[in-house]
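J.: show me the folded form of this:
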Amino acid sequence: MKTAKSVGRPLLFLSGTLLVATFILIVTHLVIATYDRDYLASYARHIMTRGLEVADESGKIVSKVNAIRDETCSDKFLDEIRYLSFTSVFISDIGYIRDHQLKCTAMRGRLPEPVTMSVPDAITRYGQRIWTSFSGIVDPRITADMMESKNVLLFPTPAAFRDIYVPYNGFGAVLINHRHDHVFRLFGDTAGLVRDVNEMQGFAWWHKARFTECSKRYDICVMARNTQIGLFSLSATATVFIILAALAAGGMFTFALLQYISNTRSLQNKLRMAISRDDIYINYQPFVDIDTGRVIGYEALARWKEVNGDNIPPDVFIKLAESTHQIKALTRSVVKRTLTEIAPLLRENNALFVSINITTADVTEADFRVFLEEEVDKSRLHRKQIVLEITERSTADHRLLKESLARLRDYGYRIALDDFGTGYSNLDYLSKLSFDFIKIDKIFTDSVGSQSVSFKMLKMMLEMLAQTGATIIVEGIEEQHQADFFLKEYPRIVGQGWFYGRPVDIDKITS
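T.: Down below sits the predicted model:
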């Protein structure tokens, strides 16, 4: 029979995969749709720009024709309008109307019989009259669009918009007047376009794009629509590929997330078991008086090896203990095991001490002080042989911390400030709290021999800390040149690092 856990994990994986894939598809659709909308707007504005160019040229021609002083439709008049027609870009012919009759055009000259103009198909808001597909001028087989303004009849060239192609299926645009009752030009799929652009609502924005813009100088508007945007604009092959890619990405992300959650929870539970079973063991790294080479104490360093033999780095399981509220239990486990293991060595030599890392929460907690007193009494050690290390990266209230540290020092314990130079407080800590030992972080030791800012800071810190009266401990001394530098320049400090001894278990120290 399947358990709830065996069924639940595949279900979580499937749900997570679909959820992430859906999110990826939505984002992909929106990104492509945004591009499509921008492209539609650019396309529509290109049409509008061309419409404005035709209107501008038409207006200039009308003004120039009306400025001709020669008799209308005379030979000189025809020569002038032929020149204007020949040099224009968007106008193929120019005519002159009087008393609603077309008298002459640049291309046809004086008409044998004037052509009476019919009722225009539209009149713009600025008074221009427009005919669409007008026929009957000279040859009934020829139809043309025409616009009349101030007695000047203009024949726009059919090629004026020929270079504006329709990008792909779904695109459509119209060049129309402000009242939307007369269309100048159509582009692409325009079925129901005006209605769609005016009335588009609901979820239409999800798969359609629309654009509209009107000129303030001319009775011209452009209305554009794309009925296939985003994923809807892609081919079936491309859409299937994107869906499969989204599912694959969703599956990988969900698998990684479930693995992370599983590992974190598993590691959290393993840490809880390790603490309860006292499986957190201790390595001890010596503190050395670099002037004499004598070991003066040891730092207790928590270590954790899983049952399968994997070593979990301290920065991993200590952070995990802090984030899962197991740090108090971990600290108590470390204190208890440390004092039990090293007590015989320290009882043999009262000058030696052991340094134990604790949190500021432990320092300020009365229960921890009671626990510490009981364990020290059991070990039969002097309080001065116990050094309690706290880090300056803590944001604990200084007043409460100062009172708690003072109480511990009254008991006889000594206090060390760890990782000096890397935390939040630096000088603020030293100005408000008293320490017996101050430990300089390894990042400054690594700079020895260089001309870096860190090396300059190291020398400044050593000079400054010498004035505090505290014993200075330099961490991370691993190379000969580092040890030589400190021995020559600062022989009164205490050194710690692989150069003087690696962290080892208690048996190797006692043997």
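J.: from now on I want contacts and neighbour counts done on CA atoms only, so please keep to that.
T.: OK.
J.: burial count for the closest residue to Leu401 other than its chain neighbours?
T.: Distances taken as C-alpha to C-alpha, 6 or more residues apart in numbering put Thr364 closest to Leu401, at 6.2 Å, once the chain neighbours are dropped. If you count neighbours by other C-alpha atoms under 10 Å, Thr364 ends up with 20.
J.: doesn't Lys402 make contact with Thr364?
T.: No. With contact defined as C-alpha atoms under 8 Å, Thr364 does not reach Lys402; the gap is 9.2 Å.
J.: where's Lys270, which helix or strand?
T.: Using DSSP states H and E, Lys270 sits within helix 236-276.
J.: for that helix, which helices and strands make contact with it?
T.: On a contact count with 3 or more C-alpha pairs under 8 Å, 6 or more residues apart in numbering; DSSP states H and E, helix 236-276 meets helix 4-66, helix 314-323, helix 327-348.
J.: element containing the residue in the chain sticking out farthest from the centre?
T.: Residue farthest from the centre of the chain, counting by C-alpha atoms, centre = their mean, is Pro112 at 75.4 Å. Assigned by DSSP H and E, Pro112 belongs to strand 109-116.
J.: just checking, what packs against that strand?
T.: strand 101-105.
J.: give me the contacts around the strand it packs on.
T.: By C-alpha atoms under 8 Å, 6 or more residues apart in numbering, the residues outside strand 101-105 that reach it are 73, 78, 81, 93-97, 110-111, 113-117.
J.: re the thing from before, the residue nearest to Leu401 and Asn169: what is the separation?
T.: Distance, Thr364 to Asn169, using C-alpha to C-alpha, to the nearest Å: 73 Å.
J.: just give me the neighbour total for Arg217.
T.: Arg217 has 10 neighbouring residues, counting by other C-alpha under 10 Å.
J.: another sequence for comparison is provided below:
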Amino acid sequence: MTINAHTFISLLNLNNRVYFSSYAALFIFSSLIFFPVLLHLIIILYHSSYLKDYGLENLTTATQVQFQIKQSLTIQADDENTLCSKEDFKRLREFIDKYHYIGDVGRIQDGKMLCSVKQGILERPLELPSPDIISKEGTLFWNNQNKKDINDNTSPFFGRGNTVAFISSLYMKDFELYSHTSTSHFGGILYSSNENFVYKVFGDISLNTINHAKDLPDSILNYLPIPNRFIKRTFCDGITDTCILVINRKLGLYRLGYPALISLAILNLLIGALIVVLYGHYRSGPKLFIRQLKQAIKKDKITPEYQPKLQLFDKKIIGVEALARWHDPRLGQVPPDLFITSAEELGLINELSRKFILKVLGELHDQLENDSSFSVSINLSSEILTEPNFHLFLRDALEPYNINVNQIILEITERTSSNNKSMSESSKHLSEEGYLISLDDFGTGFSNLEWLSTLEPYELKVDKMFTQSIEANTIQNYSLLGILKMIEYLDVVVVFEGIETEEQYQLFREKAPTAIGQGWYFYRSMPIEKLLAILEKSHSEKMKAA
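T.: As a prediction, the model looks like this:
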């Protein structure tokens, strides 16, 4: 389905009615809200996966360390006499060679370290501080922060019975290096789930933040671009009862430096502009209009307004013309010529006409039933008039009401070039059933007198271009004089459209007193509620005068 060039140009003009504010709002939303938040969430998603890998990798290493520590503490001396003996040293050294996460192993007695593989036999037994934690199994744990005098490093160490084991300082250095450099703004805590004590706080994060995060429930708000938000992950090993809580304390866009943020801001503005252009293309032009027109017809959004028709000699309202009106939320008030012409070109006019007729009868039936001299004129295209079953549709439409068929005036517009023979046959058939045929816009279109003789209409409507020509010395003015002279000899009801001034009214009242007038001089088109109020007022005034 296509539309012609004239209609296309009209649609382009119609697009100017689309408010700039909608485009501005879309630009602001896409550039400053949607895409920044989307990018923020994408970065979080990426780092969430990285945070998981980071946590699991450290937990795997920690559980291996935990296993090796437990294994080392099982190497108990047979008795006190063998502590730090040559055979004892050999046994401990073999263990260090086997487990690379163990940095040193020694012997303790009465709270003092006697010897270790790395330091040998101490000249004076080293007094150990009170352990930070004593597990239910009797394992002693020293955090060993800032206590280099114990084993010349700050690695945690463990003790049980007469054995003490130190975690390798190389592992601890690698652990800290990985936590601070490879995962900036990442950090966490390594702890025992069943004993509830902390082995190590690591990474680019404070203990206060970790303690705050431990009991903080997950929330969708944590993923939004709000300052000071963080995400966390907890992983536990069920065998060793070791857990690790890892935290990313700078999320999404907050991780980026100013150069990256400026570049992304520019990119977002460009994307926003592109979205506006694409959206403008989508919501404008013929494609949008066709979509909206189809929806308007389908959902019965094209509504009637009514312009009264009056007897010129006394200004009495004797009927109305039903005019189709369409106000679209996006396109605004669409000109009737545009959407009716488009409906004809797109093959939608029959559906539109049927729904329009049903709506007119539904709104106007009380007035038509109460006043048998009152009529309604409805503009119809030649396409629906020549439809074989149109007369059956009209019969079904009128069946619920007590309306005479001669109160229905079917207006045929001359702008069509429909086959004269089929139009003649259709109008004759409808006339025989009692409907009144009106030749609309007389004087324009493809023919004049030819249509007048072919259709034999009940009513002749003189186009407003002739009505309004009386104030100028134009061809139309001379044509109007000819029309006025001609209708003196025609047995038709004549309606002058487009009467807008007192001068026009007085001229037609003088030249054709039995004619009917229609135009802004009397009334503009109006919704049914206003029409009924005017008719009620006119009826009341008539009753008072009587």
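J.: report the TM-score for the pair.
T.: The TM-score (TM-score structural alignment, normalised by the length of structure 1) is 0.51; 334 aligned residues with a C-alpha RMSD of 5.2 Å.
J.: picking that back up, mark which of the contacts of strand 101-105 of structure 1 are buried, thanks.
T.: 73, 78, 81, 93-97, 110, 115 (16 or more other C-alpha atoms under 10 Å).
J.: what angle sits between the longest strand along structure 1 and helix 236-276?
T.: Once structure 1 is assigned using DSSP state E, the strand that runs over the most residues is strand 294-305. Between strand 294-305 of structure 1 and helix 236-276, the angle comes out at 130 degrees (axes from the mean of the first three to the mean of the last three C-alpha atoms, to 10 degrees).
J.: so which residues of the stretch 101-250 of structure 2 form helices?
T.: With DSSP state H, counting those that start in this stretch as the criterion, the stretch 101-250 of structure 2 has helices at 169-177, 207-214.
J.: would you tell me which one of those is buried the most?
T.: helix 169-177 (a mean of 15; mean count of other C-alpha atoms under 10 Å).
J.: what's it packed up against?
T.: Counting by 3+ C-alpha pairs under 8 Å, 6+ apart, helix 169-177 of structure 2 packs on strand 198-203.
J.: next, the angle from the strand it packs on to helix 207-214.
T.: Using the same axes, to 10 degrees: strand 198-203 of structure 2 against helix 207-214 is 110 degrees.
J.: buried set for strand 198-203 of structure 2?
T.: Neighbour-count burial for strand 198-203 of structure 2, counted by 16+ other C-alpha under 10 Å, picks out 198-203.
J.: closest to Ser381 of structure 2 among those?
T.: Using C-alpha to C-alpha, Gly203 is the member of those that sits closest to Ser381 of structure 2, with 79.7 Å.
J.: aligned to that closest one, what sits in structure 1?
T.: Alignment note: Gly203 of structure 2 maps to Phe187 in structure 1; criterion TM-score structural alignment.
J.: residue contacts, its match?
T.: Phe187 of structure 1 touches 165-166, 172-174, counting by C-alpha under 8 Å, 6+ apart.
J.: what of Lys459 of structure 1?
T.: Lys459 of structure 1 makes no contacts at all, as judged by C-alpha under 8 Å, 6+ apart.
J.: counterpart of it over in structure 2?
T.: Under the alignment (TM-score structural alignment), Lys459 of structure 1 maps onto nothing in structure 2.
J.: distance of Lys459 of structure 1 relative to Met273 of structure 1?
T.: 45 Å.
J.: next one: Ala406 of structure 1
T.: Counting by C-alpha to C-alpha - Ala406 of structure 1 and Met273 of structure 1 are separated by 35 Å.
J.: ok, now Asp189 of structure 1?
T.: Asp189 of structure 1 sits at a distance of 70 Å from Met273 of structure 1 (criterion: C-alpha to C-alpha).
J.: the two: who's more crowded?
T.: Neighbour comparison, Asp189 of structure 1 and Met273: the larger count goes to Asp189, with 19 against 13 (by other C-alpha under 10 Å).
J.: dump the residue contacts of the closest residue to that one other than its chain neighbours.
T.: Closest residue to Asp189 of structure 1 apart from its sequence neighbours, by C-alpha to C-alpha, 6+ apart: Gly172 at 4.4 Å. Gly172 of structure 1 makes contact with 166, 186-190, 193, 224-226, according to C-alpha under 8 Å, 6+ apart.
J.: closest to Thr17 of structure 1 out of these?
T.: Asn226 (31.7 Å).
J.: so what's the alignment partner in structure 2 of the closest one closest to, chain neighbours aside?
T.: Using TM-score structural alignment, the partner of Asn226 of structure 1 in structure 2 is Asn248. Nearest non-adjacent residue to Asn248 of structure 2, counting by C-alpha to C-alpha, 6+ apart: Phe186, 4.7 Å away.
J.: which stretches in the stretch 301-450 of structure 1 count as strands?
T.: Ranges of strands in the stretch 301-450 of structure 1, per DSSP state E, counting those that start in this stretch, are 311-312, 353-357, 386-391, 414-420, 437-440.
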